[in-house]
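S.K.: Below are the sequence and a predicted model; questions follow.
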Amino acid sequence: MENILKQDYKLDQTKFLNQVHVFAPATVANMICGYDILGFAVNEPGDEVILRKTEELGITILNITGDDGKLPLDPFKNTVSHSAWKLFCDLGLDESFGLSVELHKKMPIGSGLGSSAASTVAGVFALNELLGKPLSKDQLLPYCMEGERLACGSAHADNVAPSLFGGITLIPSHEPLIVRSLPVPEELYVALIYPKVDVPTKEARRLIKNNVPLEKAVKQWGNIASLIAAIYEKDYDEIGRSMQDEVIEPHRSLLIPYFDEMKKIALENNALTFGISGSGPTVMALTKSEQIAETIVSEIEEFLNEKSIEYFSYVSKINQQGPYLKK
């Protein structure tokens, strides 16, 4: 694989650390109407990576927790070590010392919350911190996208960009790669409910139609444009009205049990909007207050209990920081 960095970097080894512990946030990709181009980060859940320098050359994964044994310990098959090692080699350090990785999953795998993205971002960000922060987040982003390529076959940025930069991100182009950070209306909260059913990302992507009727496409373009304007204007009602999807949701929602019933509960309890987080099965409701978000979670939890469906739930503001060092 070619070197992603466009120049050589003189690294100050006196700034290198021996160990760092990093948290990276989960994300809500697509924001319903913005398939593959919009996403935002949340305060919880997220993943944690502990990265250490070692005298032995190469990279090893010492331990993974919270994955129920699903993730590979082979460092070249795991998104965290794969992406961090790519950056490490591109910086010319692979003959200087080695790295060891611990990954602690704090969210469900395959949940539609950007699980692989959070792990990858945590690993790449951790390496940059370990090396004294020689690179900007803009320079780290392509390495995070390489983790997505390994995880699902496509180097998309709608999860890794918000996890890395925090806040709400718009990715209008991948070639060239362009990421825009959008303002975050301060009263926005998100209610997240993950019903414990399996919806693999690759399978969910296969349901998407290659051809979209022009009428639906025009409506979708209008919704995206209106959503971005409403975000800048802090128009909460218009944010909710704009986040509607007739292109992706009708197909993916079929994989999520009781999607329509959960949507009805959320809207009846004053959600601004309701839809699928990423490829699902996590669903999300945007609200204008924490209390409304808590009420929606409580009502949907009661419904899922009646249907004997296990779940995880979270209420969060939009994370505007991205990854950070844990003490």
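M.R.: Ah, there it is. From a predicted model like this one, the values you see are computed outputs, not experimental measurements.

S.K.: Please make it C-alpha for all contacts and neighbour counts, starting now.
M.R.: Noted.

S.K.: for the stretch 101-250 of the chain, what spans make up the helices?
M.R.: Assigned by DSSP state H, counting those that start in this stretch, the helices in the stretch 101-250 of the chain fall at 115-130, 137-152, 160-165, 201-206, 214-233, 236-242, 249-252.

S.K.: Ok, which of those comes nearest Pro195?
M.R.: Nearest of the helices of the stretch 101-250 of the chain to Pro195, taken as C-alpha to C-alpha: helix 249-252 at 14.3 Å.

S.K.: How far does the closest one sit from its chain's centre?
M.R.: Centroid separation for helix 249-252 versus its chain: 20 Å, with C-alpha atoms, centre = their mean, to the nearest Å.

S.K.: One more to weigh against that first structure:
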Amino acid sequence: MSLTVYAPASMGNVGVGFDLLGAALAPIDGSLLGDRVSISAADSGVSLTQTGVWAHKLPANPEENIVFQCAQFFLKTLGKEDSGILLNLEKNLPVGSGLGSSASSVVAALYALNEFFDKPFDEQALLALMGEFEGKISGSVHYDNVAPCYLGGMQLMLNVSGTICQAIPSFKEWYWVVAYPGISLSTAMMRKLMPDQYDKSVVIDFGRYLSAFVHASYQHNAKLAIEVLKDVLAEPYRAAAIPGYDKARSALSDLGMLTTGISGSGPTLFSITDDLNTANAAKAWLEANYVTEAGGFAHVCRIDELGTRRVD
């Protein structure tokens, strides 16, 4: 038996929902923007090969890769340490991009392992395991990348009564233009730029904007959703650390984009419109002006409603 799993790129925070809101991405050209993990039986032990356009950024020793460690932990949990499996990680997302790169690898690996061993973990248990492992890389456990990557759609983090997250409605008419400039930024470093404490007024604004965005999503009030899609916690402190971000935000507004924000901790940005021509114009501008290094890219996307799935 062998199988291959695809886990899509994701936007953490979605601007307005720091650590509490995330969305999966699907380029409208039909390409798959995310990592893949293949698994097959082997004689004994865990083996990992690393391929893909960003494989050169991974640890040279496969045993240092989080996918290898996921497999070891998974087999130990099942009491099947003697099982032989061969994994291949096809690394298609850049590390430190703000597109849920580590989450994509972890989610694809654990989903593939769960499928290969006849689904010993249910959805919530597997999601908890994904969050734990992704947290080993980012420095803390938060689900705003792993949840949408795994389950698809726009996910709101709850962490109550055994329920980690639930989907909220997304605006089907929106195009999400995402652009990765080609540089990497450490999530842990970008978190350190944020203050340890906030003024009461900022905290109130955060709660107001996020609750209003969720309300607007259920009411399908796109105008209100755009009006309140503001990041008062992270962007004011992170924007200056992302080369060209402020210039891009202004230029995208001039092009007619409805709003722009930082995807995760950056440097990828997202920008929203309900007009395809405007989206394509924004993509062209970003490719010419924001994508500055080899490996950078821009895509016009919708929300990926499918999440992680088998593609073998």
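M.R.: Nice, I can see it. Note that the coordinates shown come from a computational prediction; the quantities given were computed from them, not determined experimentally.

S.K.: picking that back up, please identify the deepest-packed of the helices of the stretch 101-250 of structure 1.
M.R.: Mean neighbour count (mean count of other C-alpha atoms under 10 Å) peaks for helix 160-165 among these, with a mean of 33.

S.K.: how big's the offset between that helix and structure 2?
M.R.: Mean deviation of helix 160-165 of structure 1 relative to structure 2 after superposition (mean C-alpha distance after the TM-score superposition for structure 1): 0.4 Å.

S.K.: Relative to structure 2, which residues correspond to that helix?
M.R.: Using TM-score structural alignment, helix 160-165 of structure 1 corresponds to residues 146-151 of structure 2.

S.K.: List of residues touching the matching stretch?
M.R.: The contact list for stretch 146-151 of structure 2 (C-alpha atoms under 8 Å, 6 or more residues apart in numbering) reads 7-10, 22-24, 100, 103-104, 107, 127, 130-131, 134, 154-155, 165, 305-308.

S.K.: what about 6 Å?
M.R.: Residues from elsewhere that reach stretch 146-151 of structure 2 (C-alpha atoms under 6 Å, 6 or more residues apart in numbering): Pro8, Ser10, Gly22, Ala23, Ala24, Ala103, Gln155, Gly307, Thr308.

S.K.: and if you look at stretch 90-107 of structure 2?
M.R.: 7, 9-11, 34-36, 51-55, 130, 134, 145-146, 184-186, 263-268.

S.K.: Can I get the buried part of those residues as one ChimeraX selection?
M.R.: To isolate the buried ones among these in ChimeraX, judged by 16 or more other C-alpha atoms under 10 Å, type:
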select :7,9,10,11,34,35,36,51,54,55,130,134,145,146,184,185,186,263,264,265,266,267,268
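
S.K.: Just the contacts of stretch 90-107 of structure 2: which are in strands?
M.R.: Taking DSSP state E, the ones among the contacts of stretch 90-107 of structure 2 that sit in strands are Ala7, Ser10, Met11, Gly34, Asp35, Arg36, Thr51.

S.K.: Next up, the contacts around the aligned partner of Ile303 of structure 2 in structure 1.
M.R.: When structure 1 is aligned by TM-score structural alignment, Ile303 of structure 2 is paired with Ile318. Going by C-alpha under 6 Å, 6+ apart, Ile318 of structure 1 touches Ala41, Val42.

S.K.: Out of the helices of the stretch 101-250 of structure 1, the one nearest Glu95 of structure 1 is which?
M.R.: Of all these, helix 115-130 comes closest under C-alpha to C-alpha, at 15.8 Å.

S.K.: how much distance is there from the closest one to the middle of the chain?
M.R.: A distance of 12 Å separates the centroid of the chain from that of helix 115-130 of structure 1, by C-alpha atoms, centre = their mean.

S.K.: Where in structure 2 does that helix fall?
M.R.: Mapping helix 115-130 of structure 1 onto structure 2 (TM-score structural alignment) gives residues 101-116.

S.K.: and the matching stretch, how far from structure 1 on average?
M.R.: Mean deviation of stretch 101-116 of structure 2 from its aligned counterpart in structure 1 after superposition (mean C-alpha distance after the TM-score superposition for structure 1): 0.7 Å.
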